[in-house]
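1. for reference, the sequence and a predicted model appear below.
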Amino acid sequence: MNHDSPSASKPAALAGIKVLDLSRVLAGPWCTQMLADLGADVIKVERPVAGDDTRHWGPPFRQDDAGQDTREAAYFTACNRNKRSITVDMAHPEGQALLRSMAAQADVVVENFKVGGLRQYGLDYDSLIALNPRLVYCSITGFGQDGPYAERAGYDLMVQAMCGLMSVTGHADGEPGGGPLKAGVAVIDVFTGLYASNAILAALNARHSTGQGQYIDMALLDVGMAVLANQAAGFLSTGQTPGRAGNVHPSLAPYQDFVTLDGNVLLAIGNDGQFARFCAAIDQPQWAQDARFASNTARVQHRGELLARMEPLLKTRSTAAWIALFEDKAVPCGPINTVAQAFDDPQVQARGLRIEWPRTDGDRLPPVAGVANPMRLSGTPVVYHRAPPALGQHTEEVLQEMGLDAARITALRTAQAI
C-alpha cells in the first residue's frame, strides 16, 4: 500500500476536525497521528530551528540515495505522518497570539507540557476555553494534574518501572538473564496516545449534544496501571503479587516458546480443544486424557510435568516443520521473528502493512517508509496523504490560510516569532 491507495479518495471519518498539536516526543504525537490518520487536519507546532526532540533522536537516521546517514531521525517518522508542521516560538508574544488565534478556530488541542506550563503563555485550558467554548483540550503528563507527583517529569521507562510492568516482564530471578525488563517498545507512551485519542473522540461525540468542549487529563502512570490488565486483576482478586515468568503465561499452559531442532517455536494453546488437537498431531493423544493435563487449570497446576514431556519432543523437529504440522489443525503456533523477518512475512505483506510516501520538500531523500494504521474502516478508511513533515514545511501555507499576507509573514520571521 502507498499514499495513493484508494482510501485517499474516500471520505475520512474526521474530515473537518482541526487539531492544534502542541505535543512532542511520543505519547502526544501518537495520539494526534491517530486523529490525522482518521482524516483530521493536524497542525504540529514545533520550536523554530530545533523542532520536536525526536527529530534528533538517533541513530538510526534515515539514509539518502547513496546509503549515507542524514540527520533526520527515523524515530520522528514513526508518529508524525499526515500532519502539517509549522514553527512558532510560543515564548514570543506574537507567537502566543498566533497560537491563540489558531486555538480559537480549532476543535482539539493536545499538549504534553508540565502541569501549568502553558499558563504563562495564555495557552492553558482556562485561557483557551474562554476563546472557544467548544474546544476539546487534552493534557498528557507523567502523573496527572493532581496528586503528590503531579509536578514530576514522567517518562515511559520510569512509568514502566513504577506501575509494576517491569516486575512481570523478563525471566524469573534465579533463571539465566533473570531480572526485571522494560518492553522493547515505549508501550506506555503508545498506550497513552491510544487512550488519549479515544478520550478525544468521546469528547467530540459528547459535544454534539452539549455544544461544549471539555478538559481531558491523561497520565502515563494511570495508563500504566490500566494496561496491567489480567495481572492487576489477579492481584486485586487474591492479594498475591504476580512475578516474572519469562515467556510463560501465568494462567494458560502450554502457552510459551520452546526450543526446536534449529531455533524456537511459539505455542499459544488457549483452550482444551486446541490442546487435544495438539496431542493428536504429535501422536500423543493420551496426554489429553490424563487428569493432570485434561483441563487448562490442571495443566497450569502440573505445568512442570507437562513441560518435561513436551520439551524433549519439540527438539526433534525444525521450527518450520512444527509450524507446517500444526497450521492446518487449528493449533496456534508460530515463529519468533526478528523485525526484518516480520516485514518479510507473507501475511504482513498481503495486508500491506509497509507503506511509503514520497518526499515533496526537495530534500532528495528516498521515500519515507512506515507501518500502516491497523484500523480498517470500510466506509471511512484511514488516509495516507502526507509524509512526516520537514520542520516548518507548512508554516507559510497555514498562516496564509489564517489570512496573513506575505508582508505580515515576513515580519513575523524577522521578529523570530516563527
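-> Looks like it arrived, so ask away.
2. C-alpha from now on. contacts and neighbour counts both.
-> OK.
3. tell me the contacts of the closest residue to residue 392 other than its chain neighbours?
-> With sequence-adjacent residues excluded and distances taken as Cα to Cα, 6 or more residues apart in numbering, residue 392 is closest to residue 86, at 4.2 Å. The neighbourhood of residue 86, defined by Cα atoms under 8 Å, 6 or more residues apart in numbering, consists of 43, 44, 45, 46, 391, 392, 393, 394, 395, 396, 398.
4. residues contacting the residue lying closest to residue 78 once chain neighbours are set aside?
-> With Cα to Cα, 6+ apart as the measure, residue 370 is the residue that lies nearest to residue 78, at 6.7 Å, once sequence neighbours are left out. In this structure, residue 370 makes contact with 77, 78, 354, 355, 356, judged by Cα under 8 Å, 6+ apart.
5. and here is the other one:
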Amino acid sequence: MRRGPLSHLTIIDASRVRAGPTAVRLFADMGARVIKLEIPRGAPGGDDMIGGRAHNRADYENLHRSKESLTLNMKEEEGRKILNALVKDADVFVENFRPDVKYRLGIGPEALQAVNPRLVYASISGFGQDGPYANWPGFDSIAQGMGGLMSITGKPGEGPMRVGIPIADLCAGHFCAMGILTALLERAVSGKGRWVHTSLLEAQIAMLDFQAAQYLVDRKVPVSNGNEHPLTVPTGVFVTSDGYLNIAAIGQTMWVRLCKALGLESLIEKPGFRSESERVANRAEVNAAVGEAFKSRGTADWTEALLKAGVPCGPIYNVNQVFEDEQVRHLGIAWPLNLPQLGEVSVVGQPFHLSGYDQKNEISPAPEQGEQTDTILSALGYTAKRIAELRSNHIV
C-alpha cells in the first residue's frame, strides 16, 4: 500500500529516456502509484536508449524508483485494449513520443479522454506539438543549442559550450509535472481533465530568464561570460593559495565589504571602480586587482573571512565533495535505497520537504522489466492462461 500525499493518484507512464520519467518521478516519490509501460521483449524497439536500465543501471535506479513495470505493445489492438482498461481508473497519462506517433497508435488525448474524461494527458516533445519542427527528434543537447543556452555558456571567445547536465530534459520534466499538478487542481473543481504539453525547446528558453529578457526588452544579445555574471563585477571564480573560491559581490554594498575584507580599501574610490557600471566596463582590471589578493590565503580561510564580512562566497566542489559536505548531509538529499544486487546505495532525492512526510523512507528500487505485468493484468481480470498467450504473442 503506497503512502504519501499523492497516494490517491494513479499515473500511467508511457515516456522514455529522461524528461517524461523526471516528471513522473515526482509523483512516485510523493506516493502515487506509477505504472511504467515498457516494450515487451521480442517486440521492436526495446529498452536500449539513454535512460534505459541496460545503458546505465545507476541512472535507471535514480530515475525509475518506486514504479511498477508493465510490458505492453501499444502497436497491437490487444495492447491498446489493455491500455484503455488501465486508463479508465487512472488520473494521469504521460508520453514523450514524437507528436505524430500517439495519433498513429490511436492513443492521443482525445482517444484516451473519451475513455476517461477525468484523465490528465501530458505530453513532452522536442519542439512542440505542431509547427515546422514538430516532428524533429528532440534531444537535450539540441535544445540547449537551439534554445540559446550554449551561446551564453563557456569562456568568452571559445565558442558554444554544452552545460554539464541534461538541463533541457530535466526542466521540461519539472515544467510538465507543474502543468500536471495545475490540471489536477483544476479537475477537482471542473471534473474534467486537460491536455498538458511542453517541449524541451520551450523549457530551455524559459530557463534563459534574465538573459532572454535582455533581448526581448532591450534588444541586447547576451554573450558568454564564463564564470562571471554578465551584469555585475566582481563575481565568479578566483584562485586561492590552495584551490578556488566562488564569490558574488553583487552591488555597491557588497563591493565595499569585499574591498575591506581583502584589505583593499583603496579600490573603493579608485577611478573606474567606483560604481557598478564602471566596474562592468573595466571588468578585467577589477578582477585582476582583487584576484591577486585571493592568492595569499587558502579557500577555507577566505570563505570564513568573507562570510564574516557579509560577502556571499563558497568553495567549488567536485561531486564526491558535494555529498561529503556537512550541510548537504544535514539536508539529507541523498536518499538511502537498498538494491538486491548492490545492497545499500543512495539516490538523489527531491529538493523540497513536506512536513509530516519523510519521502526517503517510502522509496523502493526501480522495477525489473515487466516485473508487475502479471499482477496488473490479473487485477484487470485476465487469467494466467490468457496472460501467457499475450506474452507469447509479444503483446505483454
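-> Great, that's in hand. What you see is a predicted model, and the numbers here were worked out from it, not measured in a lab.
6. among the contacts of residue 86 of structure 1, which ones are buried?
-> Burial by neighbour count, judged by 16 or more other Cα atoms under 10 Å, picks out 43, 44, 45, 46, 391, 392, 394, 395, 396, 398 from the contacts of residue 86 of structure 1.
7. restricted to strands, list those residues.
-> Among those, the members found in strands (DSSP state E) are 43, 44, 45, 46.
8. tell me which of those is nearest to residue 204 of structure 1?
-> residue 43 (17.8 Å; Cα to Cα).
9. now the contacts of residue 370 of structure 1 in CSV, with neighbour count, distance to residue 340 of structure 1 and secondary structure?
-> Conversion of the contacts of residue 370 of structure 1 to CSV gives the following (neighbours: other Cα atoms under 10 Å; distance: Cα to Cα, whole Å; DSSP: H, G, I helix; E, B strand; the rest coil):
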residue, neighbour count, distance to residue 340 of structure 1, secondary structure
77, 18, 18, helix
78, 18, 16, coil
354, 17, 12, strand
355, 17, 15, strand
356, 20, 17, strand
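10. in structure 1, what stretch matches stretch 66-86 of structure 2?
-> Following TM-score structural alignment, the partner segment of stretch 66-86 of structure 2 in structure 1 covers residues 82-102.
11. next, the buried residues of that stretch.
-> Using 16+ other Cα under 10 Å, the residues of stretch 82-102 of structure 1 that count as buried are 82-90, 94-100, 102.
12. one step back: how about the residue nearest to residue 78 of structure 1, what's its partner in structure 2?
-> Across the two structures, residue 370 of structure 1 finds its equivalent in residue 347 of structure 2, going by TM-score structural alignment.
13. got it, and residue 331 of structure 1?
-> Using TM-score structural alignment, the equivalent of residue 331 of structure 1 in structure 2 is residue 311.
14. now which residue in structure 2 aligns to residue 129 of structure 1?
-> By TM-score structural alignment, residue 129 of structure 1 lines up with residue 113 in structure 2.
15. ugh, wrong one, residue 142 of structure 1
-> The alignment partner of residue 142 of structure 1 in structure 2, by TM-score structural alignment, is residue 126.
16. how many other residues sit next to that match?
-> Counted with other Cα atoms under 10 Å, residues neighbouring residue 126 of structure 2 total 29.
17. in structure 1, what stretch matches stretch 209-226 of structure 2?
-> By TM-score structural alignment, stretch 209-226 of structure 2 lines up with residues 229-246 in structure 1.
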